[in-house]
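Chemist: Predicted model follows, preceded by the sequence.
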Amino acid sequence: MMLATLVQTTRPAFLLLALSVTALAVALAFSAGASMTWWLVALVALGAVIAHACVNVLNEVDDARSGLDALTERTPFSGGSGALQAQPRALNAAAALGLGLLALVIAIGLYFIYLRGWGLFPLGLLGVVLVVAYTPMLTRLPWLCLIAPGLGFGPLMVLGSYYVLTGSYSGVAFATSFIPFFLVNNLLLLNQFPDAKADVQVGRRHLIIATSPAVALRVFQAFLVAPYVLLVALVGVGVLPLWALLGLVSLVVAIPLYRGVSTLQSPSNIPHALLGQNVVVNLSMPALIAVGLLLA
């Protein structure tokens, strides 16, 4: 029972996002002609998944301690897993798990620095800061709260993975990393709508609270359009190959999502279907671009 509870706090289904973003970084490295070994690719992917799991566990622990998860209306995409509410005795074990995962991420990062040099250190340090500070600090700073998720899964994860695989940074990888930057910012932003009233009660101050639901929805729409404009622009100027436009297939889901958000009568009551579509766009667009890069 305890083990099952701890596994739940990692939010396993959501860890696919780390794999999708890592796949994009691997494909960028492959298209740049990098010679990669399977074990290094696997370790990069494992490090990304562990980092994501660490954030999830620490968030679950913080929300359980603050009482937030007891106030939220849980959905399949927001409001926490409910694991620590069902098994409150697992709270200390979950906290230990979160710290253990953080230590493991740092250890993997130090190995990568040993392998590739200190050029990776600034990204790694910023990544650790984001992991530790997101829930207790950044959720109280509206604009940092908005961009922190995308910064972690975009420039930090894509560039960091690319550097480990190639031994250097790349303007192509940096520019492309802003595709998951916008997508993942939106993933967290839309998921904050159902929790906004509860978030106020525990001192959070994200964009929805600091401005208004209407303003936050406009930001969401802009961020939903941005990665597609960026992808077309990068292909148009020759930074990415034509096959990268395979990522546009995700518009099949993104367009209904945009329309659905545009016609919302009550922003505080986001239909589960829209939350699900947002997840699908996040998972599919980086993965499809990765496939396109491998086919090019």
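Modeler: That came through, no problem.
Chemist: Could you use CA atoms for every contact and neighbour count after this?
Modeler: OK.
Chemist: Okay, helices next: where are they in the stretch 1-150 of the chain?
Modeler: Ranges of helices in the stretch 1-150 of the chain, per DSSP state H, counting those that start in this stretch, are 2-9, 16-31, 38-66, 68-71, 83-86, 91-116, 121-133, 142-151.
Chemist: show me what contacts residue 177?
Modeler: Applying Cα atoms under 8 Å, 6 or more residues apart in numbering to residue 177 gives the contacts 154-155, 158-159.
Chemist: can you list these in a markdown table and add secondary structure and distance to residue 80?
Modeler: Shown next, in a markdown table, are those (DSSP: H, G, I helix; E, B strand; the rest coil; distance: Cα to Cα, whole Å):
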| residue | secondary structure | distance to residue 80 |
| --- | --- | --- |
| 154 | helix | 23 |
| 155 | helix | 26 |
| 158 | helix | 26 |
| 159 | helix | 29 |
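Chemist: What's the local residue count around residue 237?
Modeler: 9 (other Cα atoms under 10 Å).
Chemist: again with residue 266
Modeler: Neighbour number of residue 266 under other Cα under 10 Å is 11.
Chemist: circling back to that earlier point, which among the helices of the stretch 1-150 of the chain is found nearest to residue 224?
Modeler: In terms of Cα to Cα, the element of the helices of the stretch 1-150 of the chain nearest to residue 224 is helix 142-151, at 12.5 Å.
Chemist: Just the buried positions in the closest one, please.
Modeler: 142, 144-151 (16 or more other Cα atoms under 10 Å).
Chemist: and here's the other structure:
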Amino acid sequence: MRIQKHHPRVEKTGQSAARVWLRALRLHFVLPSILPALLGGVMAWAGGHPLNGLHLALVVIGVTVNHFGLNLVDDVLDYRHTVDLQIGGEKNFFTGGSGVLPEGLLKESRMLTAAALFFAATAGIGIYLAWTCGWPVLALGIFGMACSIFYTAPPIRFGYRGAGELGLLVNFGPVILLGSYFVQARSLAYEPLIASLVPGLLMASMILINEIPDYEVDRRAGKWNLVARFGRKAGAVLYGIGLVSAYGILILSAAAGVLSPFVLLGLASLPLAFKSLFILCRHLNDPLAMAPANLAIIKVHALTVTSMVAAYLIEVLIAAQAFIC
């Protein structure tokens, strides 16, 4: 039985349909899918495998539309479970869903239909790539899509059971990056696996800091993520551990020669990481004042992983120059 939501319905604001849908898709959270896909392809290229531009483009499109489906399903099911009901000035822009449902801007049925279309597109791309590149693509794709659906969908709803953070680490790190790498290389290797932990840990950190403003709402709705279970302070500690782990892997792997030394370009995001931690600790109990910290981790992820992509493009250029000479 669906819980009755006692929330005032907001009249439509006159926003264009396109703008409403863009808001529902939450584009600011989609780069964490695209960048690991690019990194996996570029790492394979730097490793001496020919780059198939079409296949790389299909991987990027596939993970993007899958993320769109995830965002829409998550929005609808959280709304049904009375999680994401805050609107306007009540909520931190980066948490609590897109807000299009409590504001009456879209219907649940339309969002679920769109999600189904996005997942169908993902499946089609995955089947094609599995047919052309090998069955591991299909295995990784099925796992990733299932996690996207059952993050909030019953009966699993692992995002409600304290496993969502780990699920995002695995899916937005190893699953996407290794899948993209395999499409190009037709094999797996430990180097992309190690590299994948960096975007994975940063994504897990992103979800942790986004759960902190929703602490009270999530507890009332029975969404028992790690922050709801253990509290805001524990969430802040886990967030810090995630950041330290990501940068630690980056530094140690470069020093050990496991990853390209140029990945240290990713340390350019450290000031933003410190900024996010400072704001988080200062405004731990103030969701609205915490918003700049939520924005900062999005920038940290984007800058760090983009720098890693650039690092392996540099390796490609160095190899090409050596070949020419």
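Modeler: Perfect, I can see it now. Given the structure is predicted, the values throughout are model-derived calculations rather than measurements.
Chemist: quick one: TM-score?
Modeler: Aligned and superposed, the two chains score 0.93 in TM-score terms (TM-score structural alignment, normalised by the length of structure 1); 295 aligned residues with a Cα RMSD of 1.9 Å.
Chemist: which one of the contacts of residue 177 of structure 1 sits closest to residue 42 of structure 1?
Modeler: Checking the contacts of residue 177 of structure 1 one by one against residue 42 of structure 1 (Cα to Cα), the nearest turns out to be residue 158, at 14.7 Å.
Chemist: Let me know the distance separating the residue mapped onto the closest one from structure 2 from residue 185 of structure 2.
Modeler: The alignment partner of residue 158 of structure 1 in structure 2, by TM-score structural alignment, is residue 177. Applying Cα to Cα, to the nearest Å, the value for residue 177 of structure 2 to residue 185 of structure 2 is 12 Å.
Chemist: out of those two, which sits in the more crowded spot?
Modeler: Taking other Cα under 10 Å, residue 177 of structure 2 and residue 185 do not tie; residue 177 has more neighbours (30 against 23).
Chemist: right, and that one touches residue 32 too?
Modeler: No - judged on Cα atoms under 8 Å, residue 177 of structure 2 makes no contact with residue 32 at a distance of 10.8 Å.
Chemist: Alignment lookup: residue 189 of structure 1 to structure 2.
Modeler: Per TM-score structural alignment, residue 189 of structure 1 is aligned with residue 208.
Chemist: If you could redo that for residue 27 of structure 1, that was the one I meant.
Modeler: In structure 2, residue 27 of structure 1 lands on residue 42 (TM-score structural alignment).
Chemist: same check, this time on residue 39 of structure 1
Modeler: By TM-score structural alignment, residue 39 of structure 1 lines up with residue 54.
Chemist: Report the separation between the two terminal residues of stretch 258-266 of structure 1.
Modeler: End-to-end for stretch 258-266 of structure 1, by Cα to Cα: 15 Å.
Chemist: list the buried ones in that stretch?
Modeler: Quick answer for stretch 258-266 of structure 1 (16+ other Cα under 10 Å): 258, 260-261.
Chemist: for stretch 226-242 of structure 2, same thing?
Modeler: 226-229, 232, 234-236, 238-240, 242.
Chemist: do stretch 219-236 of structure 1 as well
Modeler: 220-221, 223-228, 231-232, 234.
Chemist: now swap in stretch 184-201 of structure 1 and tell me
Modeler: Neighbour counts using 16+ other Cα under 10 Å place 184-199 of stretch 184-201 of structure 1 among the buried residues.
Chemist: Keep only those of these that are in helices.
Modeler: Among these, the members found in helices (DSSP state H) are 184-192, 196-199.
Chemist: Save these as CSV, and put in distance to residue 80 of structure 1 too.
Modeler: Formatted as CSV, those follow (distance: Cα to Cα, whole Å):
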residue, distance to residue 80 of structure 1
184, 17
185, 18
186, 17
187, 14
188, 12
189, 15
190, 14
191, 10
192, 11
196, 13
197, 15
198, 12
199, 12
